[in-house]
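>>> Just to be clear, the model below is a prediction. Sequence and coordinates:
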Amino acid sequence: MTSALDTRAFEDLIFREARTANAFTDEPVAPEQLRAVYDLVKWGPTAMNSQPLRVLFLRSDEAKERLVPHLAEGNRAKTRSAPVVAVLAADTDFPEHMAVTFPHFANAREAFADDARRAEVARTNALLQVGYFIVGVRAVGLAAGPMTGFDAEGVRREFFAGSGVVPLVVVNIGHPDEAGYRPRNPRLDFEQAARVL
């Protein structure tokens, strides 16, 4: 059983104290840590257990250099210096995996025959998984620097040509350099963002 103190410390780790990282130390990120992130993320709920998120981890300088030209100028240097960069994408062919992996979804191909509906389900549920991914990175003790400032079509051509995989978010991952944090911006209060009917 987890104590209230342990719960508070975990909440601080993944929410209250966590920040978007813009710089990282030279400490490497082990392959086991990347696997640990995914092994947490896979348990987050998606519609019909669709799991459309696909993750491409870029570790080598050569792989990152293929990505850099497609990033907004302000995202290039920090991406080059990140130990790992994850390209998070939605697989619009997710029903193929559902039909093979889960026998009770044998009709998944037919259920998502409409291209526009299938693409929307893939995008919506992969974006849910993007949120889980950022929390997963924090939960294993790493820092995440998510970015949407990139040419998605260019990244698709570079890394996912000939597939139904559509890039959504790029996330720099590593051990945070405390000097790379910006001052924290305020957040909306409950009364500003929520209503109870």
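Nice, I can see it.
>>> hey, let's count contacts and neighbours off CA atoms from now on
OK.
>>> ok, for the residue nearest the centre of the chain, nearest residue in space, not its chain neighbours?
Nearest to the mean C-alpha position of the chain, by C-alpha atoms, centre = their mean, lies Val130 at 3.6 Å. Leaving aside its sequence neighbours, Val130 sits nearest to Leu88 (C-alpha to C-alpha, 6 or more residues apart in numbering; 6.9 Å).
>>> and if you look at Ala152?
Using C-alpha to C-alpha, 6+ apart, the closest residue to Ala152 is Pro167 (5.7 Å).
>>> This protein: strands as residue ranges?
Secondary structure of the chain (DSSP state E): strands located at 53-58, 84-91, 143-147, 165-174.
>>> roughly how far out does the longest one sit from the chain middle?
With C-alpha atoms, centre = their mean, to the nearest Å as the basis, strand 165-174 stands 6 Å off its chain's centre.
>>> Now do the contacts for Ala144.
Taking C-alpha atoms under 8 Å, 6 or more residues apart in numbering, we find Ala144 in contact with Arg19, Thr20, Ala21, Ile134, Val137, Arg138, Val171, Asn172, Ile173, Gly174.
>>> Alongside the first one, take a look at this:
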Amino acid sequence: MTEKLSDAALDALFRTARTFNSYTDEPVPEAELHAIWELMKWGPTSANQLPARLVWCVSDEAKAKLAACVSDANKPKILAAPVTVIVGMDINFHEHLPELFPHTDAKAWFDGNTELREVSAMRNSTLQGAYFILAARALGLDTGPMSGFDNGAVDKAFFADQPGVRSNFISTLGHGDPASLHPRLPRPAFEKFNTIA
């Protein structure tokens, strides 16, 4: 059985962790991007599908290309962040299941069923995106996940050469600037949104 994490670890992952809109000038080395992936890839998904496809926008050119696809409010966040990550999803993830889920013919579950693949890709790439956030926090980094962009434009700009890959959401990444934080928004008590049946 896994031991309970310390309060400090729980704070870092959940209770005191925040979503950042601006960052310090401290860079994020490429090795840390690899380290995030090496943690997040272990998060559970349905039948080990792993449909997420990540684009790490680190160059000024890549960030400018992405900023052209987002709302006006999000443009400066992307341009100023050390890194912005596009969390995409591969609708043809099932082609990799013989390697990723080898003990049964899981690929056959999805062959010829685009609708099921789309639902599964959305669900499981979103899970992987959440693991990305937790892995970044665990490694001392901060994130700023966001919607507010044109999926079609992002897909054309970044996934045109990858048939079946579509954007899910995007997130900035870096060392958050505490001076930019607003007061913490409320979270409800258990009783408000939970039912024990």
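Ah, there it is. Keep in mind that what you see is a predicted model, and the values were worked out from it rather than measured.
>>> Need the TM-score between these chains.
The TM-score (TM-score structural alignment, normalised by the length of structure 1) is 0.93; 195 aligned residues with a C-alpha RMSD of 1.7 Å.
>>> follow-up on the earlier one: so how far is Tyr132 of structure 1 from the residue nearest to Ala152 of structure 1?
Distance check for Pro167 of structure 1 against Tyr132 of structure 1: by C-alpha to C-alpha, to the nearest Å, it reads 16 Å.
>>> do Leu88 of structure 1 as well
Relative to Tyr132 of structure 1, and taking C-alpha to C-alpha, Leu88 of structure 1 is found at 11 Å.
>>> More neighbours: the two, which one.
Leu88 (24 against 20; other C-alpha atoms under 10 Å).
>>> Settle this for me: Val37 of structure 1 is touching Val137, isn't it.
Yes: applying C-alpha atoms under 8 Å, one finds Val37 of structure 1 in contact with Val137, separated by 5.6 Å.
>>> Give the residues shared as contacts by these two.
What both Val37 of structure 1 and Val137 touch, as defined by C-alpha under 8 Å, 6+ apart, is an empty set.
>>> what packs against the helix of greatest length in structure 2?
Longest among the helix segments of structure 2 by residue count, using DSSP state H, is helix 114-138. Helices and strands touching helix 114-138 of structure 2, by 3 or more C-alpha pairs under 8 Å, 6 or more residues apart in numbering; DSSP states H and E, are helix 30-40, strand 52-57, strand 83-90, strand 142-146, strand 165-174.
>>> Quick one: closest of these to Leu97 of structure 2.
strand 83-90 (12.4 Å; C-alpha to C-alpha).
>>> ok, now which ones touch the residue lying closest to Phe94 of structure 1 once chain neighbours are set aside?
Closest residue to Phe94 of structure 1 apart from its sequence neighbours, by C-alpha to C-alpha, 6+ apart: Pro52 at 5.3 Å. With contacts defined as C-alpha under 8 Å, 6+ apart, the neighbours of Pro52 of structure 1 are Ala90, Asp91, Thr92, Phe94, Ala122, Arg123, Asn125, Ala126.
>>> you'd agree the second one is up against Phe160?
No: taking contacts as C-alpha under 8 Å, Asp91 of structure 1 lies outside contact range of Phe160: 10.0 Å.
>>> now the helices and strands packed on helix 114-138 of structure 2 in JSON lines, with distance to Glu191 of structure 2?
Output for these, formatted as JSON lines (distance: least, C-alpha to C-alpha, whole Å):
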{"stretch": "helix 30-40", "distance to Glu191 of structure 2": "31"}
{"stretch": "strand 52-57", "distance to Glu191 of structure 2": "33"}
{"stretch": "strand 83-90", "distance to Glu191 of structure 2": "33"}
{"stretch": "strand 142-146", "distance to Glu191 of structure 2": "27"}
{"stretch": "strand 165-174", "distance to Glu191 of structure 2": "30"}
